[in-house]
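Peer 1: Sequence first, then the predicted structure:
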Amino acid sequence: MSRIAKSLTIVALAASLAACSSVDLNKDANGANSADANGIMDPFNPNSPLAQRKSVYFEFNDYSVSEQYRGVVEMHGKYLVSKPAQRVVIEGNTDARGGAEYNLALGQRRADAVRRMLTLIGVPDTQVETISLGKEKPKAMGNTDADFAENRRADFAYKR
């Protein structure tokens, strides 16, 4: 891919992220004000949207962030930009299907995809760490399609 094509792709992604901003950072899921005294949400407060919406889900065998979850990434990105000392780990996860090595690689690609979106929003790379947990940390323990879907995710894990 040429440099111009890469640059245009990055510009297009950044423009699409800016255009889809629809998350009010001072409101929780019920529309109530969830901001702290400084008007910024707190990922350690269980009532904050940052704590309630900390997962980005993926399709089977995929690591692209769908339009549905871009608002979640943007919400966390805005918070991280406003708090330069805050660090976060993006934990990539997979469902139970596939071998351990394959799932570790896929989980890493999922975490890295979220990280790339955060850097496009303006989050410094030094604030974000990525790790793959593969299939080792499932949210759902069953073997249904719904269980598998619940486990294909990347989670925001803030460091204190």
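Peer 2: Cool, the structure landed. All figures in this text were calculated on a predicted structure; none of them were measured in a lab.
Peer 1: contacts, neighbours, all on C-alpha from now
Peer 2: Noted.
Peer 1: any residues touching stretch 51-61, and which ones?
Peer 2: Applying CA atoms under 8 Å, 6 or more residues apart in numbering, the contact partners of stretch 51-61 are 42-46, 64-66, 69, 72-73, 106, 110, 149-150, 152-157.
Peer 1: can you do 6 Å?
Peer 2: If you take CA atoms under 6 Å, 6 or more residues apart in numbering as the criterion, stretch 51-61 is touched by Pro43, Tyr69, Arg152, Arg153, Ala154, Asp155, Phe156.
Peer 1: Look up which helix or strand the second one falls in, please.
Peer 2: Under the criterion DSSP states H and E, the helix or strand holding Tyr69 is helix 67-82.
Peer 1: now that helix: how far from the chain's centre is it?
Peer 2: Averaging C-alpha positions (CA atoms, centre = their mean, to the nearest Å) puts helix 67-82 7 Å from its chain's average.
Peer 1: Just want the angle from the helix or strand that comes right after that helix to helix 67-82.
Peer 2: Following helix 67-82 in sequence order, the next helix or strand is strand 88-93 (DSSP H and E). If you take axes from the mean of the first three to the mean of the last three CA atoms, to 10 degrees, strand 88-93 sits at 160 degrees to helix 67-82.
Peer 1: ok, second structure coming up, stack it against the first:
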Amino acid sequence: MMQFKPYARSLAVAFSLALVAGCSSTGGTQDGSMSGSGTTSGSGAGASGAGTGQVSGSGLGDGSGQMADSRIPEVRTIYFAFDSDAIRPEFQSVLNAHARFLRNNPNANVVLQGHTDERGTREYNLALGERRAGAVEEFLSVQGVSPSQVEVVSYGEERPAARGSNEEAYAQNRRVVFAY
């Protein structure tokens, strides 16, 4: 039974990739013109200006899933509870969007930057930041993202998003950032 588990996982990943490949668009919708944020990574493949909404999606919700296949998702930071590396349910849709993007863009790479608040020792916070980024890496892997596309880095408390010694600042610093 133990030998069946890796085989079943490999089969599930292969099936997921085949499904994604079969459902993916044949190009032409990578115009990148919607948000105007200017932060789309310049791979040179996206300025064709071709059709909008031509991706054959399921028409779910607000349409954010349609463009997620060809553009880096806009939300690139997820947050964690104090002293925890557990992914909070409200961020699963963000992680799913990044997984979908990475699966559909096999040449794209991401660095998962783990961060903590200032409480705890430097060593503990570096380890906690790595566990947080590792939890995100594991989530992406289960979703079929190739391990070669993902790198994990921990900054611990060294690069705070917010200065201050209060819960509001701490909450903003307990995070993993997707750096494409």
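Peer 2: Perfect, I can see it now. Keep in mind that this is a model prediction, so the values were computed, not measured.
Peer 1: What would you report as the TM-score here?
Peer 2: Put the two chains on top of each other and the TM-score (TM-score structural alignment, normalised by the length of structure 1) is 0.72; 128 aligned residues with a CA RMSD of 2.7 Å.
Peer 1: that older thread, which two among the contacts of stretch 51-61 of structure 1 are spaced furthest apart?
Peer 2: The two members of those with the most space between them (CA to CA) are Pro43 and Arg152, at 21.7 Å.
Peer 1: So which of these two has more stuff around it?
Peer 2: Arg152 (29 against 21; other CA atoms under 10 Å).
Peer 1: Nearest residue to that one in space, please, no chain neighbours.
Peer 2: Closest residue to Arg152 of structure 1 in three dimensions, ignoring its sequence neighbours and counting by CA to CA, 6 or more residues apart in numbering: Thr94, at 4.4 Å.
Peer 1: For that neighbour, give me its contacts.
Peer 2: For Thr94 of structure 1, the contacting residues are Gly107, Gly134, Lys135, Asn151, Arg152, by CA under 6 Å, 6+ apart.
Peer 1: Please flag which of the residues you listed sit within helices.
Peer 2: Per DSSP state H, helices hold the following members of the contacts of Thr94 of structure 1: Gly107, Asn151.
Peer 1: and stretch 103-117 of structure 1, which stretch of structure 2?
Peer 2: Counting by TM-score structural alignment, stretch 103-117 of structure 1 falls onto residues 125-139 of structure 2.
Peer 1: Have a look at how far, on average, that stretch is from structure 1.
Peer 2: Here stretch 125-139 of structure 2, set against structure 1 after superposition, deviates by a mean of 0.2 Å using mean CA distance after the TM-score superposition for structure 1.
Peer 1: Would you mind measuring from Arg116 of structure 1 to Asp95 of structure 1?
Peer 2: Counting by CA to CA, to the nearest Å, the separation of Arg116 of structure 1 from Asp95 of structure 1 is 22 Å.
Peer 1: again, but for Pro124 of structure 1
Peer 2: Computed as CA to CA, the Pro124 of structure 1 to Asp95 of structure 1 distance reads 30 Å.
Peer 1: So those two - more neighbours on which side?
Peer 2: When Pro124 of structure 1 and Asp95 are compared on other CA under 10 Å, the one with more neighbours turns out to be Asp95, at 26 against 15.
Peer 1: The more buried one touches Ala149, doesn't it?
Peer 2: No: counting by CA atoms under 6 Å, Asp95 of structure 1 stays clear of Ala149, with 7.2 Å between them.
Peer 1: you'd agree Val152 of structure 2 is in a strand?
Peer 2: Yes: read with DSSP: H, G, I helix; E, B strand; the rest coil, Val152 of structure 2 is one of the residues of a strand.
Peer 1: dump the residue contacts of it.
Peer 2: If you count contacts by CA under 6 Å, 6+ apart, Val152 of structure 2 has them with Val111, Leu112, Ala133.
Peer 1: now do 7 Å
Peer 2: For Val152 of structure 2, the contacting residues are Val111, Leu112, Gln113, Glu130, Ala133, Gly134, taking CA atoms under 7 Å, 6 or more residues apart in numbering as the criterion.
Peer 1: I'd like the residues you listed written out as JSON lines, with neighbour count and distance to Ala18 of structure 2 added.
Peer 2: Compiled in JSON lines, those are given as follows (neighbours: other CA atoms under 10 Å; distance: CA to CA, whole Å):
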{"residue": "Val111", "neighbour count": "17", "distance to Ala18 of structure 2": "25"}
{"residue": "Leu112", "neighbour count": "26", "distance to Ala18 of structure 2": "26"}
{"residue": "Gln113", "neighbour count": "23", "distance to Ala18 of structure 2": "29"}
{"residue": "Glu130", "neighbour count": "24", "distance to Ala18 of structure 2": "31"}
{"residue": "Ala133", "neighbour count": "26", "distance to Ala18 of structure 2": "27"}
{"residue": "Gly134", "neighbour count": "22", "distance to Ala18 of structure 2": "26"}
